[in-house]
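> dropping the sequence and predicted coords here.
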Amino acid sequence: MRLSAALVLRLALAGLLVAFLTMPQRFAPLLRPLTQNDAPAIYAQGDLLGLTLQHLQTVAIATAAATLVAVLLAILVTRPGGRDFLPLSRSVVNVGQTFPPVAVLALAVPAVGFGEAPTLIALFLYGLLPIFENTMTGLTTLPPAVMEAARGTGMTNAQRLWRVELPLALPVILAGIRLSAIIGLATATIGSTVAARTLGEVIIAGLLSNNLAYIVQGGLIVAVLAVLISDAFGTAERFAARRAGQGGRKG
């Protein structure tokens, strides 16, 4: 089976990322021209692999929590008995977009202290809106003929939701989760300002020491992770669309 050029490129990118995280000193000659006054080219105040895994863990927890809440809210407001809650639900999920993440961090620190907790709160609030809106779109734009056929087979409301509506809406929901995860991946870097262990630690260290090599390696790791995660979600969306018989339906 022949691999596409895009897949080969992504695999090469993933391989380079793994190599850099596990053997960063091998790449020091490439980054040394970005340093001044014989400053170190590779961030050595913490383990890059450990920081990357902690960064991903923080984003994964926040995205999973946002997905659970946003999808449940979207299901609620698309049921006949829950439509009255749509304005309230929209107000809730818009909180993260109303306040910038830095402001959320500043408000959360006095309540929960420094560390990972305020970062999780900020990422959770910031990730709600795209998942909620995409789930709403997916559940309210289902083919009428399919829904009528499901009713005609005698399915209960719960059966239609789990067997028909959610599977058909899944590609659009996954697109919302992908957007939320990518936003969270970038936004998590500011968590290091409140002592969270993220890749922002590398970037901030570079800014404080005027070391461009630190800034570049921190930024590139986040950028490569974003590309790889986006690709993974894109593959999942296409697979879900084929399973649902939608071809290339997009959200």
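Cool, got the structure.

> all contacts plus neighbour counts: C-alpha atoms, from now on.
Noted.

> okay, now residue 77: neighbour count?
Around residue 77 there are 19 other residues, counting by other Cα atoms under 10 Å.

> so it sits against residue 87, correct?
No: Residue 77 sits out of contact with residue 87 when judged by Cα atoms under 8 Å, with a separation of 9.2 Å.

> and residue 198, helix, strand or coil?
Using DSSP: H, G, I helix; E, B strand; the rest coil, the structure places residue 198 in coil.

> isn't it up against residue 186?
No: using Cα under 8 Å as the test, residue 198 is too far from residue 186 to be in contact (10.4 Å).

> between these two, point out the one with more neighbours.
For residue 198 versus residue 186, neighbours defined as other Cα under 10 Å are more numerous around residue 198 (29 against 19).

> and the gap between the more buried one and residue 54?
Remark: distance between residue 198 and residue 54 (Cα to Cα, to the nearest Å) = 6 Å.

> now swap in residue 108 and tell me
Residue 108 sits at a distance of 20 Å from residue 54 (criterion: Cα to Cα).

> what of residue 165?
35 Å.

> higher neighbour count, those two?
residue 165 (22 against 17).

> how about the residue lying closest to the more buried one once chain neighbours are set aside, secondary structure?
Nearest residue to residue 165, sequence neighbours excluded (Cα to Cα, 6 or more residues apart in numbering): residue 139, at 6.3 Å. Under the three-state scheme (three-state DSSP), residue 139 adopts helix.

> can I assume residue 139 is in contact with residue 162?
No: applying Cα under 8 Å as the test, residue 139 and residue 162 come out as separate, 11.5 Å apart.

> who has more neighbours, the two?
Applying other Cα under 10 Å to residue 139 and residue 162 shows that residue 139 carries more neighbours, namely 23 against 11.

> so what's that one up against?
By Cα atoms under 8 Å, 6 or more residues apart in numbering, the residues touching residue 139 are 75, 78, 165, 166, 169.

> gap between the second one and residue 138?
To residue 138, residue 78 is 10 Å away according to Cα to Cα.

> got another one to weigh against that:
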Amino acid sequence: MSPRSIILRASALLLLATFIAAPQLFAFAFEPLTVNNAPAIYNQSSLLTLTVSHLRTVFLATLASTVLAIALAIFVTRPAGREFLPLSRSLMNIGQTFPPVAVLAIAVPLVGFGEKPTLIALFLYGLLPIFENTLTGLMEVSPRTLEAARGMGMNARQRLVQVELPLALPLILAGIRLSVIISLGTATIGSTVAAKGLGEVIIAGLQSNNVAFILQGGLVVALLAVLIHDGLGLAERMAARKLGRSADEVS
């Protein structure tokens, strides 16, 4: 990573942190977008609190998706589970088939309003990229490598933990990165079912015709997505470098 890129990313992170912590400092930039003396900065809740809630929802959903997707990918790549691979792929695709709004509509009568229906929607939506990338990573491990590990006396569990998963790690991280970015944007609709998050700012702007609010919510989500994308991308490249691969092989 070039010094210029590092400076740009550090500047973006500093700008985002300052705006979230003290948004009133930027009121002058948003005032031209308001009408009828409407507030330039969202004031119905703390922007910092909403950002933390948004990230918390995304983190919990991605964690649950990661655990299930990796566990299922491991199962269907073992001899005892290979016959379940087509069924597993079909189940993983269900989460991508239904729009998040439809999942929310189904989940609300079951679990009520708030964060829970949003978690369900993000969980289902995040399964497929992690599952497919983990599956690809595990299936790409060379049979010769596994045979060598077997020759060293490793049992099946040791081969999985010490050989297969480390070799598949760059692709697994790529799937997690994609899932996180999808969830960051999708989580904004959670505010339609009373979940705390940055979608609350956007929806408030739409309801009051306040472009400043819409822009604030959108910019924070966009900057978070860019920074998290870059951070996870860096982790992928580091993992790939340890395996002697190029960045293009795991993108």
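Structure's in. What do you need? Nothing here was measured: the structure is a model prediction, and the numbers come from that model.

> can you give me the TM-score here?
Once superposed, chain against chain, the TM-score is 0.97 (TM-score structural alignment, normalised by the length of the first structure); 250 aligned residues with a Cα RMSD of 1.2 Å.

> these two touch, right, residue 164 of the first structure and residue 149?
No: counting by Cα under 8 Å, residue 164 of the first structure stays clear of residue 149, with 10.2 Å between them.

> center of the first structure - which residue?
Centroid-nearest residue in the first structure, with Cα atoms, centre = their mean: residue 181, separated by 0.5 Å.

> in which helix or strand would I find the residue nearest to it when sequence neighbours are not counted?
Spatial nearest neighbour of residue 181 of the first structure, excluding adjacent residues (Cα to Cα, 6+ apart): residue 63 at 6.0 Å. Per DSSP states H and E, residue 63 of the first structure falls inside helix 48-77.

> and that helix, what's buried?
For helix 48-77 of the first structure, a neighbour-count test (16 or more other Cα atoms under 10 Å) marks 48-49, 51-52, 54-56, 58-60, 62-67, 69-71, 73-77 as buried.

> now find how far off-centre it is within its chain.
7 Å (Cα atoms, centre = their mean, to the nearest Å).

> check stretch 81-99 of the first structure too.
From the chain centre to the centre of stretch 81-99 of the first structure is a distance of 20 Å (Cα atoms, centre = their mean).

> ditto for stretch 203-223 of the first structure
That offset, for stretch 203-223 of the first structure, works out to 21 Å (Cα atoms, centre = their mean).

> mind listing what's buried in that stretch?
So, applying 16+ other Cα under 10 Å, buried residues of stretch 203-223 of the first structure: 203-206, 211-219, 221-222.

> between those residues, which is closest to residue 102 of the first structure?
Looking at those and their distance to residue 102 of the first structure, the nearest is residue 204, at 14.7 Å (Cα to Cα).

> now do the one helix or strand the closest one maps to: which elements does it pack against?
Under the criterion of DSSP H and E, residue 204 of the first structure resides in helix 200-209. In terms of contacts (3 or more Cα pairs under 8 Å, 6 or more residues apart in numbering; DSSP states H and E), helix 200-209 of the first structure is packed against helix 212-243.

> comparing the helix it packs on with the second structure, how large is the average distance?
Helix 212-243 of the first structure, aligned to the second structure and superposed, deviates on average by 0.6 Å (mean Cα distance after the TM-score superposition for the first structure).

> now do that helix: distance to the chain's middle.
9 Å.

> stretch 185-197 of the first structure too?
When distances are taken as Cα atoms, centre = their mean, stretch 185-197 of the first structure is centred 14 Å away from the chain's centroid.

> cool, and stretch 3-20 of the second structure?
Worked out by Cα atoms, centre = their mean, stretch 3-20 of the second structure lies 20 Å from the chain centre.

> how about stretch 189-206 of the first structure?
Distance of stretch 189-206 of the first structure from its chain centroid, counting by Cα atoms, centre = their mean, is 18 Å.

> right, and the residue nearest to residue 181 of the first structure touches residue 122 too?
No: Residue 63 of the first structure sits out of contact with residue 122 when judged by Cα under 8 Å, with a separation of 10.9 Å.

> who touches both of these two?
Counting by Cα under 8 Å, 6+ apart, no residue touches both residue 63 of the first structure and residue 122.

> now do the contacts for residue 128 of the first structure.
By Cα under 8 Å, 6+ apart, the neighbours of residue 128 of the first structure are 66, 67, 69, 70, 93, 94, 96, 180.

> and for residue 22 of the first structure, the neighbour number?
14.

> what's the match for it in the second structure?
Superposed on the second structure with TM-score structural alignment, residue 22 of the first structure falls opposite residue 21.

> once you drop chain neighbours, what's closest to that match?
Leaving out its chain neighbours, the residue that sits closest to residue 21 of the second structure by Cα to Cα, 6+ apart is residue 48, at 5.8 Å.

> contacting residues for residue 61 of the second structure?
Counted by Cα under 8 Å, 6+ apart, residue 61 of the second structure has contacts 119, 120, 122, 123, 126.

> and if you look at residue 136 of the first structure?
The contact partners of residue 136 of the first structure, taken as Cα under 8 Å, 6+ apart, are 74, 75, 78.

> wait, the last one touches residue 142, no?
I take that to be residue 78 of the first structure. No: here residue 78 of the first structure lies out of contact with residue 142, judged by Cα under 8 Å, at a distance of 11.9 Å.

> more crowded one of those two?
Using other Cα under 10 Å as the criterion, residue 78 of the first structure and residue 142 rank with residue 78 on top: 18 against 15.

> please name the residues that touch that one.
Neighbours of residue 78 of the first structure in contact, by Cα under 8 Å, 6+ apart: 136, 139, 140.

> got the angle for the strand or helix carrying the first one vs helix 48-77?
It refers to residue 136 of the first structure. Under the criterion of DSSP H and E, residue 136 of the first structure resides in helix 116-140. Helix 116-140 of the first structure runs at 40 degrees relative to helix 48-77, counting by axes from the mean of the first three to the mean of the last three Cα atoms, to 10 degrees.

> average offset between helix 116-140 of the first structure and the second structure?
Helix 116-140 of the first structure sits 0.3 Å off on average (mean Cα distance after the TM-score superposition for the first structure).

> report the buried residues of that helix.
116-139.
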